[in-house]
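Novice: coords below, sequence missing:
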């Protein structure tokens, strides 16, 4: 989630300061060497205690310690065989042994570097030069928890389909999940939404409640991958209470892999059950988002609200935000 550094957020949340978690200072410092040796030995003894007791009784020993003493020489010998050569020797003797071996080895100077012409002629193709490195960077792998479009569709087969069939398949792909959201947006509309999101990555939207006025929800845009854009919706009341630790009730991802080839972007989202927002209400928030971020030239008032919120302008009025939301219906 976003931090509380946005001036408008600070203005809205002034009455409820964020919780502060006291720093814990009772951590202990342990000797790692002790934990690695003694605890490992204790675990091994505990694991094989029954077998060792049986072995000790079979050979006439009174305890496992007596059995260990009886096999002491054999245990020492096995440890030496398993050890790295020279690891048990004193440091000085190991260094001197290595120096002696190095002095006894014959010295052969390295060969001189081969001229470029000779190297080319030796390969039988003196005119061939190595190809220049590729100038087109590869798309990086998505970070943990982020899914690209290939997680939902076979992109090779999709490339041969018309846009109408892709939209049908995309909606059918999410029809079985009651908490899912999906949509298909033309590239030209997404370009405007993306431009506005880069300028105003945080905003608030109202959610009308019949007979109860409206709830305010906080949204934040993130761009975790070149082919994925995400927007998170959170109750403003929870954001006031928990700040960056607040959990979103709805997460929406926009997949851009087909933007250039098919002229559309595919939208997929998930509504968390039990967080006070249903699927239909999440759809309303998405519709509001498109109306505010997919700005047209005549929508001056919505643009002004976005700018006032981002700048922390004291003239930002929630009442005006509610009036603009009512026009969307």
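Specialist: Now that the structure is in, tell me what you want to look at. Computed from a predicted structure; not experimentally measured.

Novice: make it CA atoms for all contacts and neighbour counts henceforth
Specialist: OK.

Novice: The helix or strand harbouring residue 10 - contacts with which helices or strands?
Specialist: Assigned by DSSP states H and E, residue 10 belongs to helix 7-12. Packed against helix 7-12, as judged by 3 or more C-alpha pairs under 8 Å, 6 or more residues apart in numbering; DSSP states H and E, are the following elements: helix 300-311.

Novice: if we look at the helix it packs on, which residues are touching it?
Specialist: Outside helix 300-311, the residues that touch it by C-alpha atoms under 8 Å, 6 or more residues apart in numbering are 6-8, 200, 202-203, 292, 295, 314-316, 321, 324.

Novice: Repeat the analysis, applying 6 Å as the threshold.
Specialist: 8, 292, 316 (C-alpha atoms under 6 Å, 6 or more residues apart in numbering).

Novice: quick one: buried residues of the helix or strand that that helix is followed by?
Specialist: Next helix or strand after helix 300-311 toward the C-terminus (DSSP H and E): helix 318-326. For helix 318-326, the neighbour count (16 or more other C-alpha atoms under 10 Å) marks 321, 322, 324, 325 as buried.

Novice: closest to residue 273 among these?
Specialist: Nearest to residue 273, judged by C-alpha to C-alpha, of these is residue 325 at 24.9 Å.

Novice: longest strand anywhere in this structure?
Specialist: Secondary structure assigned by DSSP state E gives strand 213-225 as the longest strand of the chain.

Novice: follow-up on the earlier one: list just the nearest of the contacts of helix 300-311 to residue 265.
Specialist: Of those, the one sitting nearest to residue 265 (C-alpha to C-alpha) turns out to be residue 292, at 18.3 Å.

Novice: Residue 103: how many residues sit nearby?
Specialist: For residue 103, the count of nearby residues is 10 (other C-alpha atoms under 10 Å).

Novice: A strand includes it, no?
Specialist: No - Residue 103 is assigned helix when assessed by DSSP: H, G, I helix; E, B strand; the rest coil, not a strand.

Novice: Can you tell me the SS state at residue 247?
Specialist: Once three-state DSSP is applied, residue 247 turns out coil.

Novice: Give me the distance between it and residue 271.
Specialist: Residue 247 sits 12 Å away from residue 271, going by C-alpha to C-alpha, to the nearest Å.

Novice: Next one for the comparison:
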């Protein structure tokens, strides 16, 4: 499991986001499985287009959903670039010679050449330097954490990071490809409850996995004309976390508050998958930004971002003792009418 130590977290902040009591959320049946109902809204157009393209309605609907998710991921990246004001050029690490050599600015060829919205690992981390000298998985983990601790003026605010064993990631990936959506509750102690309500308040976050293909295995070869070999790395993936109420109101225009990316470039060479979490910076017009240490800076506090990240493994890494959590995830997809919010709260670790 991702622990408090495993994640590179800095300072805590408080966000006054819109919150709901459990009873108010449960009454809204539409929250059980939020999605854009293309088939209901555009049934005839959808059938016609599917027929024209030689696809089934289900295939076309899946493509439309993925296009929607890609738009929201791209929007989150653009918002982060516009408002963060911080350069992504790696800073020299101070801990060791190895650290400084691995965090030199990457080469100009680091940019991705495909249409993926995911920033290439080589634009963040100098893969060439890591390959030029032997690095153990432990050393790479230290470099990865040190790099993110140096962000935001040396505070690390706005980022999460961890290094996962590839076996752990592959187990989660197998589950995620079958069940790519779920909801995670975040407690809101200072929320305004409905009159007469004594139940705790929670804000529910919709999490959505996306898959972006397998990156090429890194190489020190300078032959730019060499034909790339088939990659044996697992797929790169992203997870978007968006307040459920905002998603219901704005669907494809809803801004994710947290984006987690799993970089698999070093999966086969070093047995590691590098996790990077980016909290969306707030804008001046954001109505949900509250007071606190990071007032006006981020849409989500470090503590809440950590809680969401920890629960990815809690619900997607199945093992002995996780049968009830696995059943909840399956029910959310297969029998949403039977999905119980009360059961979800029983299996959520708010002290994570």
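Specialist: Structure's in. What do you need? Since the model is a prediction, treat every value here as computed from it, not as a measurement.

Novice: After superposition, what's the TM-score here?
Specialist: The TM-score (TM-score structural alignment, normalised by the length of structure 1) is 0.56; 201 aligned residues with a C-alpha RMSD of 2.7 Å.

Novice: returning to what we had before: which of the residues in the longest strand of structure 1 are buried?
Specialist: Quick answer for strand 213-225 of structure 1 (16+ other C-alpha under 10 Å): 216, 217, 218, 219, 220, 221, 222, 225.

Novice: which part of structure 2 lines up with the host helix or strand of residue 74 of structure 1?
Specialist: For residue 74 of structure 1, the enclosing helix or strand under DSSP H and E is helix 72-82. Under TM-score structural alignment, helix 72-82 of structure 1 has no counterpart anywhere in structure 2.

Novice: Which of the residues in that helix are classified as buried?
Specialist: So, applying 16+ other C-alpha under 10 Å, helix 72-82 of structure 1 has no buried residues.

Novice: and that helix, how far from the chain's centre?
Specialist: Chain-centre distance of helix 72-82 of structure 1: 48 Å, with C-alpha atoms, centre = their mean, to the nearest Å.

Novice: for it, packing partners?
Specialist: Where contact means 3 or more C-alpha pairs under 6 Å, 6 or more residues apart in numbering; DSSP states H and E, helix 72-82 of structure 1 is not packed against any helix or strand.

Novice: on that earlier part again, quick one: which of the buried residues of helix 318-326 of structure 1 is nearest to residue 261 of structure 1?
Specialist: Using C-alpha to C-alpha, those come closest to residue 261 of structure 1 at residue 325, 34.2 Å.

Novice: what's the matching residue for that closest one over in structure 2?
Specialist: By TM-score structural alignment, residue 325 of structure 1 lines up with residue 348.

Novice: hmm, who's touching the longest strand of structure 1?
Specialist: Contacts for strand 213-225 of structure 1 (C-alpha under 6 Å, 6+ apart): 201-208, 229-236.

Novice: quick one: which two of those residues are the most distant?
Specialist: Maximum distance among these (C-alpha to C-alpha): 26.4 Å, for 208 and 229.

Novice: between residue 247 and residue 271 of structure 1, who's got more neighbours?
Specialist: When residue 247 of structure 1 and residue 271 are compared for neighbours, residue 271 comes out ahead with 24 against 17, by other C-alpha under 10 Å.

Novice: what does that one align to in structure 2?
Specialist: Checking with TM-score structural alignment, residue 271 of structure 1 has residue 279 as its match.

Novice: from what I can see its match touches residue 158, true?
Specialist: Yes - in this structure, residue 279 of structure 2 is within contact of residue 158 by C-alpha atoms under 6 Å, at 5.0 Å.

Novice: rewinding a little: keep only those of the contacts of strand 213-225 of structure 1 that are in helices.
Specialist: The helices, defined by DSSP state H, take in residue 236 from those.

Novice: Tell me how many other residues crowd residue 178 of structure 1.
Specialist: 12.

Novice: what's the distance between it and residue 279 of structure 1?
Specialist: 8 Å.

Novice: And for residue 249 of structure 1?
Specialist: 10 Å.

Novice: How many residues are close by residue 319 of structure 2?
Specialist: Residue 319 of structure 2: 10 neighbours (other C-alpha under 10 Å).

Novice: Give the equivalent position in structure 1 for it.
Specialist: Aligned partner of residue 319 of structure 2 by TM-score structural alignment: residue 296.

Novice: What helix or strand is that match located in?
Specialist: Using DSSP H and E, no helix or strand contains residue 296 of structure 1.

Novice: What is the aligned counterpart of residue 205 of structure 2 in structure 1?
Specialist: Using TM-score structural alignment, residue 205 of structure 2 sits opposite residue 217 in structure 1.

Novice: circling back: and for the helix holding residue 10 of structure 1, what are the contacting residues?
Specialist: Under C-alpha under 6 Å, 6+ apart, the answer for helix 7-12 of structure 1 is 309, 312.

Novice: Can you give me the buried ones in that helix?
Specialist: In helix 7-12 of structure 1, counting by 16+ other C-alpha under 10 Å, buried: 7, 8, 9, 12.

Novice: go on, stretch 257-266 of structure 2?
Specialist: 257, 258, 259, 260, 261, 262, 263, 264, 265, 266.

Novice: Please tell me which residues of structure 1 it aligns onto.
Specialist: Going by TM-score structural alignment, stretch 257-266 of structure 2 sits over residues 249-258 in structure 1.

Novice: Can you get me the start-to-end distance on the matching stretch?
Specialist: First-to-last residue span, stretch 249-258 of structure 1, C-alpha to C-alpha: 28 Å.

Novice: That one: how far from the chain's middle?
Specialist: 15 Å.

Novice: tell me which element residue 26 of structure 2 falls in.
Specialist: helix 22-27.

Novice: Name the next helix or strand downstream of that helix, please.
Specialist: Using DSSP H and E, the first helix or strand after helix 22-27 of structure 2 is helix 38-41.

Novice: Beyond that following helix, next helix or strand please.
Specialist: Where DSSP H and E defines the elements, the next helix or strand beyond helix 38-41 of structure 2 is helix 43-53.

Novice: in that next one, what's buried?
Specialist: Buried-residue list, helix 43-53 of structure 2, by 16+ other C-alpha under 10 Å: 46, 47, 50.

Novice: As TSV, these with distance to residue 288 of structure 2 would be great.
Specialist: Shown next, in TSV, are the buried residues of helix 43-53 of structure 2 (distance: C-alpha to C-alpha, whole Å):
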residue	distance to residue 288 of structure 2
46	36
47	39
50	40
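
Novice: Tell me the one of these nearest residue 153 of structure 2?
Specialist: Checking those one by one against residue 153 of structure 2 (C-alpha to C-alpha), the nearest turns out to be residue 46, at 49.5 Å.

Novice: Any figure for the gap between the closest one and residue 143 of structure 2?
Specialist: 49 Å.

Novice: same question, residue 22 of structure 2
Specialist: Taken as C-alpha to C-alpha, the span from residue 22 of structure 2 to residue 143 of structure 2 is 42 Å.
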